[in-house]
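Peer 1: following is a predicted model, sequence given first.
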Amino acid sequence: MKWTERDIPDQRGRVAVVTGANTGLGFETARALAGHGASVVLAVRDIEKGKKAAARMSGDVSVQELDLTSLESVRAAADALRATHPRIDLLVNNAGVMYTPKQATHDGFELQFGTNHLGHFAFTGLVLDLLLPVAGSRVVTVSSVAHRIRAAIHFDDLQWERSYGRVAAYGQSKLANLMFTYELQRRLAAHGTTIAVAAHPGLSDTELTRNSPAVIRVLSPLIAPLASQKPDMGALPTLRAATDDAVLGGQYYGPDGLGESRGHPRVVTSSPESYDVTVQRRLWSVSEELTGVKFPV
């Protein structure tokens, strides 16, 4: 049986925070959650774009400024959420950048690693205590099939200071998303019912691909009709990971089609490298050092 948006259970009474929710996959995720009754917070860098996105959704939707490229902004957003929301049922770490030219965050981290992994690592750690007491709460982090492409955690040059390859750097950041999820789940297992789950959208037609290498941009119009899908379909693995009562901590959801490029969501398997517990733990320790954020688990 194919899981669709219609299978989302009643979300009334749940508070969901979705990063990068003003466009693409994040918008579709937030829209569906709000449409099923959740109180949704759009955690976005651009407040005005967030307000316009919220106006296009039905239900209880609010906007919170969050710039994942700035640890100062991450801390401010966490403090603001703490002041307005005594509990969070669902955190969806969706925002991201892809294949960007070499740039640094406000704190000097390589932009893709700093945004996709370190920003979400810090944000999760700073709000996690709002989820821990809540039965059935979840942290869902969005990875990518690109975690398999030239991907490794380069501890000797995490910020790509010696050389930079934007495809490999993106792969590292998405591999880090998975390793973070698996290590977080291991830590959560002894603390109540909060779980950590990962998802990926397959190949989805969103603004995220605007920085793709030239060869990918040239081929995309030819490949897209066969391989990619619209954002509302691409969001389904995240939505299933976020809402399906059968989901277990540490699972990874993606499309069921050929090569996991498109289709309906199911449990999938990540790369062998992603399950390396030693690397997961080392990445966690390094991430704590770089962000200055310690988790309550």
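Peer 2: Nice, thanks for sending it over.
Peer 1: C-alpha from now on. contacts and neighbour counts both.
Peer 2: OK.
Peer 1: tell me the buried residues in stretch 153-169?
Peer 2: I153, L158, Q159, W160, R166, V167, A168, A169 (16 or more other CA atoms under 10 Å).
Peer 1: hmm, K102 and the fifth one touching each other?
Peer 2: Which is R166. Yes. Using CA atoms under 8 Å, R166 is in contact with K102, at 7.2 Å.
Peer 1: ranges for the strands of the protein?
Peer 2: 15-19, 39-44, 61-65, 90-93, 138-142, 195-199, 252-255, 265-267 (DSSP state E).
Peer 1: before we go on, here's another structure to hold up against the first:
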Amino acid sequence: MSQKWTESHVPDQSGRVAIVTGSNTGLGYETARVLADRGAHVVIAVRDTAKGERAAADIRATAPAADLTVVALDLGSLESVRTAADQLRTDYPRIDLLINNAGVMYPPKQTTADGFELQFGTNHLGHFALTGLLLENLLPVENSRVVTVASIAHRNQAKIDFDDLQWERRKYNRVAAYGQSKLANLMFSYELNRRLAGKNTLSVAAHPGVSNTELMRHTPGNTLPGFNTLAGLVTNSPLVGALATLRAATAADVRGGQYYGPAFPVAAMGLVGHPQLVTSSAQSHDTAIARRLWTVSEELTGVTFPL
């Protein structure tokens, strides 16, 4: 396989069911578009279903045969996660791909409907709960996969602070809070794969490098003149950013517990380019912290996994 892995490498997905969270825009949209174009039935799982329907219409404009369904899912509400999961379990006894893509980055301090810090609650806990609630429909399916979208930010001021997961005691640092949520994504992906040993289902992680999507709307400086033009020059397009997710979800050589992302050495980190097998921080592989995070996540969400 060529080192420059592209959309053309995505194999036929006919007969597969793929659920993609946050797929009305950006990376999720491109992921959904490519999977639908390759024949998968794609569930666009989004908070705003009107935006989801517009995304589905846009995909059908370029892929008229695309098989798409829009489902309401607000990852910042455990009630919404449970309602969506109930519908998805009923509608799709067989799930081939669950792509945990949705996320928020660098917002001002806010909490979810359940009182969790917004980034940790949405990016990690919402996806943790959704995965646990859907896993029974993935487990019987050969080569089914859970792909969790992480970030290079898992290295940036990041640690799992069990004494203050929700930033109630410290001065809020939105960059560090995002880093914690993305580190949690990676540790969840790795720990899930360990628990899936011997099963049909793989857990794989991916990151898009730095991609010019709506996720950057809270980035400091984004209102300055020329910000978007400059960002477009030094970041991945949404499609190139989504390739890491698509490779993790569809490539035949993928193994559970792997991590895919751009590896172009900008500032000695994988920021831009096409996806390769990459490494994550030593901290992300700490199994003791991962097990503790798992237990705490079960307690906070009330969701246990059928493993």
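Peer 2: Structure received. Source: prediction; values computed, not measured.
Peer 1: okay, the strands of the first structure in TSV with mean neighbour count and distance to P213 of the first structure next?
Peer 2: Putting these into TSV (neighbours: other CA atoms under 10 Å; distance: least, CA to CA, whole Å) gives the following:
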stretch	mean neighbour count	distance to P213 of the first structure
strand 15-19	26	25
strand 39-44	26	26
strand 61-65	21	30
strand 90-93	26	25
strand 138-142	28	22
strand 195-199	29	24
strand 252-255	29	24
strand 265-267	22	28
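Peer 1: and those: which comes nearest A32 of the first structure?
Peer 2: The closest of these to A32 of the first structure is strand 39-44. By CA to CA, the value is 9.9 Å.
Peer 1: any idea how far R247 of the second structure is from the residue located most distally from the centre of the second structure?
Peer 2: Distance to the chain centre peaks in the second structure at P225, reaching 30.4 Å (criterion: CA atoms, centre = their mean). Separation of P225 of the second structure from R247 of the second structure (CA to CA, to the nearest Å) stands at 35 Å.
Peer 1: ok, N193 of the second structure next?
Peer 2: N193 of the second structure is 17 Å from R247 of the second structure, by CA to CA.
Peer 1: and V71 of the second structure, by the same measure?
Peer 2: 24 Å.
Peer 1: can you give me the helices in the stretch 1-150 of the second structure?
Peer 2: For the stretch 1-150 of the second structure, applying DSSP state H, counting those that start in this stretch gives helices covering 26-37, 49-62, 78-91, 118-119, 127-138.
Peer 1: looking at those helices, spot the one closest to L97 of the second structure.
Peer 2: Closest to L97 of the second structure of those, according to CA to CA: helix 127-138, at 7.7 Å.
Peer 1: against the first structure, where does the closest one fall?
Peer 2: Aligned using TM-score structural alignment, helix 127-138 of the second structure spans residues 120-131 in the first structure.
Peer 1: ok now the matching stretch, how far from the chain's centre?
Peer 2: Relative to the centre of its chain, stretch 120-131 of the first structure is centred 13 Å away, using CA atoms, centre = their mean, to the nearest Å.
Peer 1: now swap in stretch 171-180 of the first structure and tell me
Peer 2: Distance, centroid of stretch 171-180 of the first structure to centroid of chain: 10 Å (CA atoms, centre = their mean).
Peer 1: buried stuff in that stretch?
Peer 2: Buried-residue list, stretch 171-180 of the first structure, by 16+ other CA under 10 Å: G171, Q172, S173, K174, L175, A176, N177, L178, M179, F180.
Peer 1: for these, which one is nearest G254 of the first structure?
Peer 2: Checking those against G254 of the first structure by CA to CA gives L178 as the nearest, at 12.7 Å.
Peer 1: show me the residues around the aligned residue in the second structure for that closest one that make contact.
Peer 2: Using TM-score structural alignment as the criterion, L178 of the first structure maps onto L186 of the second structure. With contacts defined as CA atoms under 8 Å, 6 or more residues apart in numbering, L186 of the second structure is in contact with T148, A150, H154, A205, S284.
Peer 1: JSON lines for the helices of the stretch 1-150 of the second structure, including distance to P306 of the second structure and mean neighbour count?
Peer 2: Putting the helices of the stretch 1-150 of the second structure into JSON lines (distance: least, CA to CA, whole Å; neighbours: other CA atoms under 10 Å) gives the following:
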{"stretch": "helix 26-37", "distance to P306 of the second structure": "27", "mean neighbour count": "26"}
{"stretch": "helix 49-62", "distance to P306 of the second structure": "30", "mean neighbour count": "17"}
{"stretch": "helix 78-91", "distance to P306 of the second structure": "14", "mean neighbour count": "17"}
{"stretch": "helix 118-119", "distance to P306 of the second structure": "26", "mean neighbour count": "29"}
{"stretch": "helix 127-138", "distance to P306 of the second structure": "7", "mean neighbour count": "22"}
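Peer 1: can I get those helices in TSV including distance to V210 of the second structure?
Peer 2: Listed next are the helices of the stretch 1-150 of the second structure as TSV, based on distance: least, CA to CA, whole Å:
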stretch	distance to V210 of the second structure
helix 26-37	11
helix 49-62	22
helix 78-91	28
helix 118-119	18
helix 127-138	21
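Peer 1: can you tell which of these is closest to P275 of the second structure?
Peer 2: The nearest among the helices of the stretch 1-150 of the second structure, by CA to CA, is helix 26-37 at 13.6 Å.
Peer 1: more neighbours: which of N193 and R247 of the second structure?
Peer 2: More neighbours surround R247 than the other of N193 of the second structure and R247, with 27 against 22 (other CA atoms under 10 Å).
Peer 1: so who does the aligned residue in the first structure for the more buried one touch?
Peer 2: Using TM-score structural alignment, the equivalent of R247 of the second structure in the first structure is R240. R240 of the first structure is in contact with W3, I8, V247, Y253, P265, counting by CA under 8 Å, 6+ apart.
Peer 1: quick check: closest non-adjacent residue to the counterpart of the second one in the second structure.
Peer 2: With TM-score structural alignment as the criterion, I8 of the first structure lines up with V10 in the second structure. Among residues not flanking V10 of the second structure along the chain, T250 sits closest, at 6.3 Å (CA to CA, 6 or more residues apart in numbering).
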